[in-house]
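*Asks:* Sequence unavailable; structure follows:
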């Protein structure tokens, strides 16, 4: 069961950093109260998730055509051309990920300078906490999604083939892609990109301790070495440095620096360079010359426009321009995005087939009900899996219980 690279990575916790706003007094962004959520980012995450779902259900051919009983272009004669742009939700989400991972990995000064710990011990403690936070956030719903999709695909009425038992077990490690194992979830490729980003950030920033100089240097070195990797066409460098995805993570990190100090010209430079490179990769990977044999045609101008809107939206949040977007339901929306991301594609095929071909529902009704069903399943995963497993895993990994 493979799927094209077009899905969202998992969210980090989006809470305002109590140190946000340090820097020159005139250029700082007013800090939100400690622990308060940046709910506008939750809303943006939901929009990106729905973009990707639209792409999977109506913006491409493949297994979804079997679910519809024909190409989605026949089900959505006009909308399918717009649904095809939904894959760009991935780029937007990588920018968000860069922002929130830098925020969560930036340890407050009080924690960095505990006199009872030497520097090495503090670094190891921060690294352990960072690892525990990421593992406890990623694994619970992921494990359940792997089991759930494998079991559903093994049911006799379902026409999609499940992976082998051995491959399904390897999928539980999240290392199936580098090991060349069939994926249970087509979306897993983005998790592999996220894991590599976490590893780079943890080793270069979290372990030695985050500060502005170190973060700026990290962004600069990663940008340069990713460009070298692209030019060298060396698989190992591509694997480690991810030149195609690095600009979006780096752009999000730069926007977090802007969040800390809006007059930081170096941070704005990081954002600008990452945007310029990022739009290049988006166009290079997603644009093609008009061809009637292709499912749809994506305009390069629209591709650039969507990437631009993604950067602008995160920048507006970083600058506090969307602080009024603070509705409580957005917190729930943000919590549902990751489990929704995990289950929506493959189980969506089953839902579309059952509703459209089985019950004969119209295309748009099937589309809407499938989205609703996947959101309900995501809520169940969040409520009955993540709510108790996430803190349990975090406590065990940090040695607190």
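*Replies:* Everything's here; your move. For clarity, every value in this text was computed on a predicted model and none was experimentally measured.

*Asks:* CA only for contacts and neighbour counts going forward, please
*Replies:* Fine.

*Asks:* Mind jotting down where the helices sit in the stretch 201-350 of the chain?
*Replies:* Along the stretch 201-350 of the chain, counting by DSSP state H, counting those that start in this stretch, helices occupy 212-232, 235-241, 246-260, 265-286, 300-318, 329-352.

*Asks:* just these: most buried one?
*Replies:* Comparing the helices of the stretch 201-350 of the chain by mean neighbour count (mean count of other C-alpha atoms under 10 Å), helix 246-260 ranks first with a mean of 29.

*Asks:* relative to helix 300-318, how tilted is that helix?
*Replies:* Angle, helix 246-260 to helix 300-318, by axes from the mean of the first three to the mean of the last three C-alpha atoms, to 10 degrees: 30 degrees.

*Asks:* Work out the gap between helix 246-260 and the centre of the chain.
*Replies:* Centroid displacement of helix 246-260 relative to its chain, using C-alpha atoms, centre = their mean, to the nearest Å, is 14 Å.

*Asks:* tell me the contacts of the residue lying closest to residue 379 once chain neighbours are set aside?
*Replies:* Nearest residue to residue 379 in three dimensions, chain neighbours excluded: residue 336, at 5.9 Å (C-alpha to C-alpha, 6 or more residues apart in numbering). Residue 336 is in contact with 375, 378, 379, 382, counting by C-alpha atoms under 8 Å, 6 or more residues apart in numbering.

*Asks:* give me that answer again for 10 Å
*Replies:* Contacts for residue 336 (C-alpha atoms under 10 Å, 6 or more residues apart in numbering) come out as 11, 42, 45-46, 49, 330, 374-383.

*Asks:* Please compare the first structure with the one that follows:
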């Protein structure tokens, strides 16, 4: 069996999504939440406010990639690929965030040793423990999506994935009319349209168009716009409402995401391996994990010469430092630990066949033709 095909466009889009989220935190949310006192130009802050939509793009990419990696594998193989991909960098990032917070004596981001330990599971919200870093909420959403894919695998339902996507979108539609916490917490219905879109676009890329996929994608698109419109009014940080962009701008960005996926599966958006794509693919995940709280603490470091620098220069230097640390995490932690964890969870049998999920995980960690 051949390894899963590589969509370099997705690595590039993932990198752009990560940069958007970093800009959102450093140029908008940090100021709104009171974690950063320095401000940027009004036009740049307004543009950065749209960076929260990078998470929406992440979820669409995840729906595509996770369904692809689940094809033809076992539950154990799928779990092994996800554990190997997600946990090495995550464990290091949680511990490093805790150490930086304790060392800096930060009150805004104070964490306890027990909180750090529970966060290592990636689902502290299951036991009502706060995240060590606010950016980790999306990983918990991702993990619960993986559990639903595991259920489909276990019951042999991947071939009927459109049917279950329809059920998920129905629950999401009910929630859109009357939000229900259990549905949003346990079944990710708030984010179901985005994951569903990614899954459906993958099915189109492999099986082509049919009426069912066409109608489900229209349904997911409509729900995506609905939730985007509602969310555009703002999000609460403490007792304050943080503006997340004009509804029309949010609608335009979300529509662009669907257009990009449509162009990709139709063959109109193609991308070859390149150094930029390689580094975007390799570093996006650790940068996402490390940038927020550590970045806030670094930007507000009480060193006179440092604070005398222009804020935008400090942001660039902090981002460069985070990228450098992320490279070390990838090189010294992710690469060696991923193979060990994958073998621990799902020992490879002596066979000429290659488990697609394991191949997918290997593709995510290693260069292909020296480029990713």
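*Replies:* Happy to help now that I have it. All values reported here derive from a predicted model rather than from experimental measurement.

*Asks:* picking up where we left off before, got the helices of the stretch 201-350 of structure 1 as TSV, with distance to residue 90 of structure 1 columns?
*Replies:* Below are the helices of the stretch 201-350 of structure 1 laid out as TSV (distance: least, C-alpha to C-alpha, whole Å):
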stretch	distance to residue 90 of structure 1
helix 212-232	19
helix 235-241	18
helix 246-260	10
helix 265-286	10
helix 300-318	10
helix 329-352	11
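
*Asks:* one step back: buried subset of the contacts of residue 336 of structure 1?
*Replies:* Neighbour-count burial (16 or more other C-alpha atoms under 10 Å) applied to those gives 11, 42, 45-46, 49, 330, 374-375, 377-379, 381-382.

*Asks:* hang on, the earlier thing: now, which of the contacts of residue 336 of structure 1 sits nearest residue 245 of structure 1?
*Replies:* When these are compared for distance to residue 245 of structure 1 (C-alpha to C-alpha), residue 11 wins out at 16.2 Å.

*Asks:* quick one: what's aligned to the closest one in structure 2?
*Replies:* Here residue 11 of structure 1 stays unmatched in structure 2, going by TM-score structural alignment.

*Asks:* The longest helix belonging to structure 1 packs against which elements?
*Replies:* Ranked by residue count under DSSP state H, the longest helix found in structure 1 is helix 119-153. Under the contact criterion of 3 or more C-alpha pairs under 10 Å, 6 or more residues apart in numbering; DSSP states H and E, helix 119-153 of structure 1 touches helix 89-105, helix 109-112, helix 165-171, helix 188-201, helix 329-352, helix 363-381, helix 387-398.

*Asks:* So which residues make contact with the third one?
*Replies:* The contact list for helix 165-171 of structure 1, computed with C-alpha under 10 Å, 6+ apart, reads 142-143, 146-147, 149-150, 162-163, 176-177, 179-185, 188.

*Asks:* From those, list just the buried residues.
*Replies:* Among the contacts of helix 165-171 of structure 1, those classed as buried by 16+ other C-alpha under 10 Å are 142-143, 146-147, 149-150, 162-163, 176, 181-185, 188.

*Asks:* Return the closest of those residues with respect to residue 197 of structure 1.
*Replies:* For these, the closest approach to residue 197 of structure 1 (C-alpha to C-alpha) belongs to residue 188, at 14.4 Å.

*Asks:* Tell me the counterpart of the closest one in structure 2.
*Replies:* So residue 188 of structure 1 corresponds to residue 136, using TM-score structural alignment.

*Asks:* For that match, which non-adjacent residue is spatially closest?
*Replies:* Nearest non-adjacent residue to residue 136 of structure 2, counting by C-alpha to C-alpha, 6+ apart: residue 289, 7.1 Å away.
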